[in-house]
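>>> Fold the following and give me the result.
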Amino acid sequence: MAKIAYILLCHKDPEGIIAQAQRLTATGDFVSIHFDARAPREAFEAIRTALAANPSVTFARKRIKCGWGAWSLVEATLLAVQSAVDAFPHATHFYMLSGDCMPIKSAEFAHAFLDREEVDYIESFDFFTSDWIKTGIKEERLIYRHWFNERTHKRLFYGSMHLQQKLGLARQIPSDIQMQIGSQWWCLRRRTVEAVLDFCRLRKDVMRFFRTTWIPDETFFQTLVRHLVPEAEIRSRTLTFLMFTDYGMPVTFYNDHYDLLVSQDYLFARKISPDAKDLKERLGKLYAARGVRFTISNEGRSLFRFLTGRGRVGRRFAPRFWERESTLGRERTLMMVTCKKWHVAKRLVERVRDVTNLPAMDYLFNEGSTPLPDLGGIQTTLEKRTRHRRALVRMLFDYWQSDRLLFCIDPANVDLMQDFYNDKAQVRLLEIECDFTDDYLVGHARRVGLAGDRTPKETIDRLLPTIRYDVKFESDRIRDANFPGFHRIRQSASVDENTLPLAEFLDIPVEKAREIAATGHLFVD
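You can find the predicted model right below:
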């Protein structure tokens, strides 16, 4: 009978990971865990301690800092797979999961399903002739070397690629492999996994190639399995049920989706909302159940297309979520940085991105040129962003698949700050207090149209106290609002004095906060 070693890649929710591992091993299977090195070490230690006595759980030999679309995801997977191969000699299948996945069938059903055919389950379509990639770059993923992450260092990512194009530095794909693409959620037999690991040890040239491709988790295993396994032994499908919206974001499942999920022709589903406690409890009990008969209707995707299609022609069955008081999510943390000197806030946010890999944006509701992903048009103008602000921010959380998000906001937007504080999410605010010289305030007056190059000095002199008071008034208004989770750093303070507020605001170790606080030229005009 099949015995499954689950390869669990995760980066949050220690309690959920512990429950997942205990649930999967209770029915005789195994779990190998890689917990992202970007996550707090205390969370990882809590997982290790809770599962230390479980002989059916192992861990990757080292933790990797993972980034979306980067080689680090494949490296973390290989480490977890190698640990599983070494620790569980009786495992017959290896199944990729994330912390957001839940079983939608019983373990009994899953084992019988895998025993039915001696095959591997992995989406594997020709990279160049299939239409698997719907938007964005395609061939460029492979023929150029990608050292920067598109989501965290967009300018460097595209700048590097365009420079390679200009210099004619396109490279050749290894000649003996045919590039494939597909979902990263696969289930492979033991002999296939061992063949992949052997290939990795022998073919350093192929490994070097994949290390600098973009989004290799969609091409690496998909290509190697097709290269190593006869076509007749591959089923080009995933056993994990997932759907994407027209915006390219995964559909999230909630408590009322139980009946829909268990009727799909899949063994697991992602992604399950962290707030869907009842759904998780019901699916957890289902996995341990015996003798359950499943009626497979498999209508999930067609039903989703139908309902969203009715919405497009104005015949929807419920209000859109931005038309009612929709929360960002109780488990999510929204961080706002406010500063009258926009360039100072932008420098700080750029440094935060570099040090923490936290999804962070510039003046989301103040600058139309702030770079944003395509969210179906809601992001196109400042008017739309502000009108649908909670919808926009929720979609950004989903886009980056993160429970933490940061953006800059002008001190004058106190009402907007208050609106976010009224949400059920955890909200924090950091004020950057700057020194304002007369020259800076004069320049500010000219930038906003209060003065021009030919404005008399006497007029400027009368204007300066008013402008200075206006800046102070905005700061006082923020403080008078008594926002919880409010922190402040000051230009006049030392690095040490600014470190603790930064650490508390970002919820990061003091050492990383000091690295950010010590940013050179942070306050230079």
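>>> CA atoms for contacts and neighbours, from now on please.
Noted.
>>> Quick one: end-to-end length of stretch 53-72, please.
The first and last residues of stretch 53-72 sit 29 Å apart, counting by C-alpha to C-alpha, to the nearest Å.
>>> same check, this time on stretch 129-145
Chord length of stretch 129-145, first to last residue, is 22 Å (C-alpha to C-alpha).
>>> Now do the helices in the stretch 51-200 of the chain.
Secondary structure of the stretch 51-200 of the chain (DSSP state H, counting those that start in this stretch): helices located at 71-87, 107-116, 140-143, 154-167, 190-202.
>>> Could you also give me the structure for this second sequence? I'd like to compare it with the first:
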Amino acid sequence: MAKIAFILLCHKDPEAIIKQAQRLTAAGDYMSIHFDARAAPSAYARIRKALADNDNVTFARKRIRCGWGEWSLVQATLNAIEAAADAFPRATHFYMLSGDCMPIKSAEYIHDFLGNHDRDFIESFDYFESDWIKTGWREERLIYRHFFNEREQKKLFYASYNLQKRFNLTRKVPEDIQVMIGSQWWCLRRRTIEWILDFVKRRRDVIRFFRTTWIPDETFFQTVVRHLVPGHEIESRTLTFLLFSDYGMPVTFYNDHYDLLLSQDYLFARKISPEAKELKRRLGVLYSSEGTEFQISNEGASLYKFLSGRGRIGRRFTMRFWESEASLGHERELLIVVCKKWHVAKRLLERIRQVTNVPCVEYLFSEADTDLPDLGGIQATMNKRHRHRRALMRMLFEYYDTDRMIICLDPANLDLMQDFCGDRASTKLLEIECHFSDEYLIGHAQRVGLAGKRTPRETIDRLMPTIRHDLVFESDRIREADFPGHLRIRESNPVDLNVDPLMEFLSISRDQAHHIASADHLFTD
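Purely as a prediction, here's the structure:
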């Protein structure tokens, strides 16, 4: 059975650290603690005294004054690892934690999981080829030497960097090392830990290099593990659930996140709010439970992105610079069908095809597998379709040799509607208003990753009003845009009331419009 030595780096809240150590070691596991040397000596003494009789707890022999972005964080980790490796010879896994972490599975589940997965869990992506670093410095972290703390010695930090840059004082990465990057929250097997400690003693050149890199806790272990361990024995993921805001700050979890956390495919979560006492209590009880089954839906990241992104409306949409003089054409007419229920819009288009000869293209900006002709690669990816939207539409007009064409758009694609309706071509918009049952909303949440088939019903019930309001909000935004030629048909209307909008939208006779509007099962889910 797996036995874990938890590597705990912490700097505050001694009472919480004591409880965390007692909780995790009560299940037969171990803990090695590094308490930041910057913290008050009295706080450290309190922790040592409270845990003095716990044989499953040890402490780093040397405490380091830690600073964000410095090598000190890596050295503190190595000190705690060395202490754990010596004190706990029966430990099979070493799990990196912070004082803000809490288990979101039972000890029984965690031990079974690690026992059944003989591999190292550590995010490890190619430093230069991956997009792990979203903004800011990339190679500058490595090729220049960083001697000062960026947060505490900002002037010296940037003066040193500018001086090196001015005189081209760069350095190379050690030749046999491929630098990797990832989260600092990992879980490694004992054999890997022993290899790392041996590597640190042998490869002083690598240690010297990383000592003066910037933010080495995101690169050192990630690089060394990939250098020492065969790739098929590494799973490039963290077992600690964590989210980051748009500003790069860790998302904090509170009392009402209990059900959400349990349904994620992770073993621990970070960061738990110090004020979330009820959440900590419930997670503590859960950790000591036996026979608990977990329904994994794993929608946490997409759900956070959805909810946090709802308030970010108000972007300015204009023509892209490469399309500044690009128009679909004065003589052309683009007809846009807008509907959240894609199957309803597709049925309508099929009926339109039977009545008219107007070419129809379904959700080409939402579905990658939309049936499109080969247009030289511009249609190959969703990214290219959105980026070169007007060029794509012009090429479709030319391919079908037509001046009239119908496409489908999701109501969320307001930027596309504004772009096309602002073109010099003639544009009409037909919005289809549908009824959204609870069953449809649940299916929609699963399709877009906001929920899974195993998401608890309580979570779904809390999410439903937000999703329903979001769909209404999308329709309101379209209405507020006040597009010329904006027409609307409704599921709640009798057939005759939907005939006139279809006549105007398609420029067809009443009989033809009635034939389309009266299609069987047009709005059926």
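>>> follow-up on the earlier one: for the helices of the stretch 51-200 of structure 1, which one sits closest to residue 296 of structure 1?
Checking these against residue 296 of structure 1 by C-alpha to C-alpha gives helix 107-116 as the closest, at 12.4 Å.
>>> counting contacts, what elements does that closest one pack onto?
Here helix 107-116 of structure 1 touches helix 277-288, going by 3 or more C-alpha pairs under 8 Å, 6 or more residues apart in numbering; DSSP states H and E.
>>> and the helices of the stretch 51-200 of structure 1 as TSV, adding mean neighbour count?
Shown next, in TSV, are the helices of the stretch 51-200 of structure 1 (neighbours: other C-alpha atoms under 10 Å):
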stretch	mean neighbour count
helix 71-87	21
helix 107-116	17
helix 140-143	18
helix 154-167	14
helix 190-202	15
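>>> Of those, which is nearest residue 128 of structure 1?
In this view, the helices of the stretch 51-200 of structure 1 are compared for proximity to residue 128 of structure 1 by C-alpha to C-alpha, and helix 140-143 is the closest at 10.9 Å.
>>> Just put the helices of the stretch 51-200 of structure 1 in a markdown table and tack on distance to residue 399 of structure 1.
As requested, the helices of the stretch 51-200 of structure 1 are arranged in a markdown table below (distance: least, C-alpha to C-alpha, whole Å):
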| stretch | distance to residue 399 of structure 1 |
| --- | --- |
| helix 71-87 | 17 |
| helix 107-116 | 31 |
| helix 140-143 | 20 |
| helix 154-167 | 15 |
| helix 190-202 | 31 |
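>>> For residue 132 of structure 1, find the nearest of those helices.
Smallest distance to residue 132 of structure 1 across the helices of the stretch 51-200 of structure 1 (C-alpha to C-alpha): 13.6 Å, for helix 140-143.
>>> average distance between the closest one and structure 2?
Its aligned residues in structure 2 lie a mean 0.5 Å from helix 140-143 of structure 1 after superposition (mean C-alpha distance after the TM-score superposition for structure 1).
>>> Not counting that helix itself, show me its contacts.
Helix 140-143 of structure 1 is touched from outside by 170-173, 213-215, with contacts defined as C-alpha atoms under 8 Å, 6 or more residues apart in numbering.
>>> and if we set it to 7 Å?
Helix 140-143 of structure 1 is touched from outside by 170-173, 213-214, with contacts defined as C-alpha atoms under 7 Å, 6 or more residues apart in numbering.
>>> Kindly report the same for stretch 26-38 of structure 1.
The contact list for stretch 26-38 of structure 1, computed with C-alpha under 7 Å, 6+ apart, reads 3-11, 21, 24-25, 44, 56-60, 63-66, 76, 80, 83-84, 107, 288.
>>> Among these, name the ones in strands.
4-10, 57-59 (DSSP state E).
>>> what's the farthest-apart pair in those?
In terms of C-alpha to C-alpha, these reach their longest pairwise distance at 4 and 10, which sit 18.1 Å apart.
>>> Which of those two has more residues huddled nearby?
Ranked by neighbour count (other C-alpha atoms under 10 Å), residue 4 of structure 1 and residue 10 place residue 4 first, with 27 against 19.
>>> show me the contacts for that one.
Shown in contact with residue 4 of structure 1 (C-alpha under 7 Å, 6+ apart): 29-30, 91-95.
>>> from the residues you listed, which is closest to residue 342 of structure 1?
Residue 342 of structure 1 has its nearest neighbour among those in residue 95, at 47.2 Å by C-alpha to C-alpha.
>>> Chain neighbours aside, what residue packs nearest to that closest one?
Of all residues not flanking residue 95 of structure 1 in the chain, residue 187 sits nearest, at 4.2 Å (C-alpha to C-alpha, 6 or more residues apart in numbering).
>>> what span of structure 2 lines up against the helix ranked longest in structure 1?
Counting residues, the longest helix in structure 1 under DSSP state H turns out to be helix 457-480. Alignment note (TM-score structural alignment): helix 457-480 of structure 1 is unmatched in structure 2.
>>> what's the spacing between that helix and its chain's center?
Here the centre of helix 457-480 of structure 1 is set off from its chain's centre by 41 Å, with C-alpha atoms, centre = their mean, to the nearest Å.
>>> just stretch 439-447 of structure 2 next, same as before
Using C-alpha atoms, centre = their mean, the distance from the centre of stretch 439-447 of structure 2 to the centre of the chain it belongs to is 20 Å.
>>> Which residues does stretch 9-16 of structure 1 contact?
Stretch 9-16 of structure 1 is contacted from outside by 33-36, 39, 43, 47, 97-99, using C-alpha under 7 Å, 6+ apart.
>>> just the buried members of the residues you listed?
33-36, 39, 47, 97-99 (16 or more other C-alpha atoms under 10 Å).
>>> Looking at the residues you listed, point me to the pair that's furthest apart.
39 and 97 (17.9 Å).
>>> can you pull out the strands in the stretch 101-250 of structure 2?
Counting by DSSP state E, counting those that start in this stretch, residue ranges of the strands within the stretch 101-250 of structure 2 are 102-103, 120-121, 125-126, 180-181, 187-189, 234-235, 240-241.
>>> Leaving aside the residues adjacent along the chain, what's closest to residue 510 of structure 1?
Leaving out its chain neighbours, the residue that sits closest to residue 510 of structure 1 by C-alpha to C-alpha, 6+ apart is residue 503, at 5.5 Å.
>>> which SSE is that neighbour in?
Assigning secondary structure by DSSP states H and E places residue 503 of structure 1 in helix 495-506.
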